[in-house]
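K.L.:
Okay, here's the prediction I keep looking at, along with the sequence it came from:
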Amino acid sequence: NVVSWNAIITGYTQNGPVEKALEVFKQMQLADVKPNSTTFASILPACAKMGALEQGMDIHQSIIENGFLSDVVVANALVDMYSKCGNMQKARELFEKISQKTVISWNAMVAGYAQNGFAEMALEAFKQMQLAGLKPNSTTF
């Protein structure tokens, strides 16, 4: 069932080898097991760690097809994946569509800007996060 598949995907994403997470995700699809929000929130960090933008974009399409784009956890994982893969334009576009932004949403943008060489934009996002009434956490720094 999907819970078992998710556990395996999460294990590989967190502990490696990360490539195996994508292999298991493909096997899951071949087995006609329908992914859920946990599946997507678990596989996107694997793409982010590998810099696998193309696979991440394919998964993004699957998220849309399966109706999980409005899930804030999935949306945050998408923003994080795009930012870590260097596509800040797409990360920002998705970030803007998140209706209930969390500290995790903002952290993905702050880190993405910083890691991609946009220091001033990172500082601006940090300020905007605070203006939105959200407190930075240890990940923010």
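P.N.:
Alright, I've got the coordinates.
K.L.:
only C-alpha atoms for contact and neighbour calcs from this point on.
P.N.:
Fine.
K.L.:
For the residue most central in space within the chain, give me its contacts.
P.N.:
Centre of the chain computed as the mean C-alpha position; nearest residue by C-alpha atoms, centre = their mean is Ala77, 1.7 Å away. Listed by C-alpha atoms under 8 Å, 6 or more residues apart in numbering, the contact set of Ala77 reads 41, 44-45.
K.L.:
Comparison target, given below:
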Amino acid sequence: MAKHLKVLLSAYRVSAFRRHFSIPGDIHMSLVAESVVDMERTDASTIIFPLLSIAEGGVRFPLHPFFRVVLRYWGLLPSQPNVSELALLEESFEANVRDYTKIIHGYAKQNRLQDAEKILLAMKRRGFLCDQVTLTALIHMYSKAGNLKQAENTFEEMKLLGVPLDKRSYGAMIMTYIRAGMLDQGESLLREMEDQETYAGREVYKALLRAYSMIGDSEGAQRVFNAIQFAGIIPDAKLCGLLINAYVVAGHSHKACIAFENLRRAGLEPNDKCVALILAACEKDNKLNKALGFLIDLERDGIMVGKEASEVLVGWFRRLGLVEEVNLVLKEYALIQVNCKGRAF
């Protein structure tokens, strides 16, 4: 039994719980004596939903899907941050900085900035200092809310702690810059990390690469792609596809083809997206023969055209008025689908 159980389990706490969540009066709430083995229903219309515990700032309802649906429907399923806040604000609860951080993070995930900041103020009133973990949670919150200035101020506050920043803290700020469209600043932080021999997570590199790719900044995409390899992360077909897309959007079809060939030389099998991008680049340059040669090479290596690549071909052939070729591509794709389903069984 949790160390705070005796403090939290009382008739007063149950009443406070009811008031805090505005639970209707026709919902009966009561403590069960330790001697009670099973709870009997008052009548046939009564359903019992036991609270397994009110301890360590948490309330745990039964996890059966039916119970969750019913409680949510009637507005009786409080979120974990709210319940934990109720305990934290009690003077008798011996909280620590991690308790506050978890609640702040919980509110941040729900985009409830005011509630998170209220907990932050309560934390400071109790004399707790924000550490790197708490400040990182705040940066995540401000980042998702689009509050760049607050995120930057929090990041600067984190630097004043005088301890080396970890990859999570850097990653949170880099993602903030990516969401704000300030890719140069995000890349600058990546270089700052590299100088300290600290490297961001794969998802951060991928997000920055995607951002450069979508706007057709092929130079920025290539820099990030190089940084990914420098960080010891092995690129997969999806990362290569983002680099290829950057070159296609920028109108550098030749470099897109080189990136595709590099993918093949690295021993990676191109996915349907990569194939579709090369076909789209060939169409943009009006190089039908090159596209057909490309497809022949793929078929020779046992790589079949997928749905997205087939759609690019169909659209291209239709614009050229090649009706028979369109029907041929559709038949071949349908045959590939049938063969794939046959192998699946």
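P.N.:
That came through, no problem. Computed from a prediction, not measured in an experiment: that's the story for all the values here.
K.L.:
What TM-score do the two superposed chains give?
P.N.:
After superposition, the two chains reach a TM-score of 0.75 (TM-score structural alignment, normalised by the length of structure 1), with 132 aligned residues with a C-alpha RMSD of 2.7 Å.
K.L.:
what's the helix or strand for the residue nearest to the centre of structure 1?
P.N.:
Here Ala77 of structure 1 sits within helix 72-84, counting by DSSP states H and E.
K.L.:
between the contacts of Ala77 of structure 1, which is nearest Ala7 of structure 1?
P.N.:
Closest approach to Ala7 of structure 1 among the contacts of Ala77 of structure 1 (C-alpha to C-alpha): Ala41, at 11.8 Å.
K.L.:
Can you tell me what that closest one aligns to in structure 2?
P.N.:
Correspondence of Ala41 of structure 1 to structure 2, assessed by TM-score structural alignment: Thr101.
K.L.:
Please apply the same query to Gly86 of structure 1.
P.N.:
Match for Gly86 of structure 1 (TM-score structural alignment): Gly146.
K.L.:
Buried residues, stretch 263-283 of structure 2. List them.
P.N.:
The neighbour-count check on stretch 263-283 of structure 2 (16 or more other C-alpha atoms under 10 Å) flags 263, 270-283 as buried.
K.L.:
Tell me if I'm right that the match of Gly86 of structure 1 and Gly181 touch.
P.N.:
No - if you go by C-alpha atoms under 8 Å, Gly146 of structure 2 and Gly181 don't touch, sitting 10.8 Å apart.
K.L.:
separation between the equivalent of Gln132 of structure 2 over in structure 1 and Ala31 of structure 1?
P.N.:
Aligned by TM-score structural alignment, Gln132 of structure 2 pairs with Val72 of structure 1. Val72 of structure 1 is 27 Å from Ala31 of structure 1, where distance means C-alpha to C-alpha, to the nearest Å.
K.L.:
okay, these two: which has more neighbours?
P.N.:
Val72 (20 against 9; other C-alpha atoms under 10 Å).
K.L.:
I'd say the more buried one and Ile98 touch.
P.N.:
Yes - Val72 of structure 1 lies in contact with Ile98 (C-alpha under 8 Å); the separation is 6.8 Å.
K.L.:
which residue ranges form the helices in the stretch 101-250 of structure 2?
P.N.:
Using DSSP state H, counting those that start in this stretch, the helices of the stretch 101-250 of structure 2 run over 113-125, 132-144, 148-159, 167-179, 183-195, 202-214, 218-230, 237-250.
K.L.:
Could you tell me where the next helix or strand along the chain from the longest one falls in structure 1?
P.N.:
Pointing back at helix 237-250 of structure 2 there. Downstream of helix 237-250 of structure 2, the first helix or strand assigned by DSSP H and E is helix 253-265. Using TM-score structural alignment, helix 253-265 of structure 2 lines up with nothing in structure 1.
K.L.:
can you check stretch 281-294 of structure 2 too?
P.N.:
Here stretch 281-294 of structure 2 fails to align to any part of structure 1, judged by TM-score structural alignment.
K.L.:
Buried residues in that stretch, which are they?
P.N.:
Neighbour-count burial for stretch 281-294 of structure 2, with 16+ other C-alpha under 10 Å as criterion, is recorded at 281-283, 291, 294.
K.L.:
Redo those residues as TSV? Include distance to Leu189 of structure 2.
P.N.:
Converted to TSV, those look like this (distance: C-alpha to C-alpha, whole Å):
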residue	distance to Leu189 of structure 2
Ala281	33
Cys282	36
Glu283	38
Ala291	40
Phe294	39
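K.L.:
out of the residues you listed, which are inside helices?
P.N.:
If you go by DSSP state H, the buried residues of stretch 281-294 of structure 2 have 281-283, 291, 294 in helices.
K.L.:
about what we covered before: right, and the helices of the stretch 101-250 of structure 2 - which one's nearest Arg13 of structure 2?
P.N.:
Closest of the helices of the stretch 101-250 of structure 2 to Arg13 of structure 2 is helix 113-125, at 20.0 Å (criterion: C-alpha to C-alpha).
K.L.:
mind listing what's buried in the closest one?
P.N.:
Neighbour-count burial for helix 113-125 of structure 2 flags 113, 115-116, 119-120, 122-123 (criterion: 16+ other C-alpha under 10 Å).
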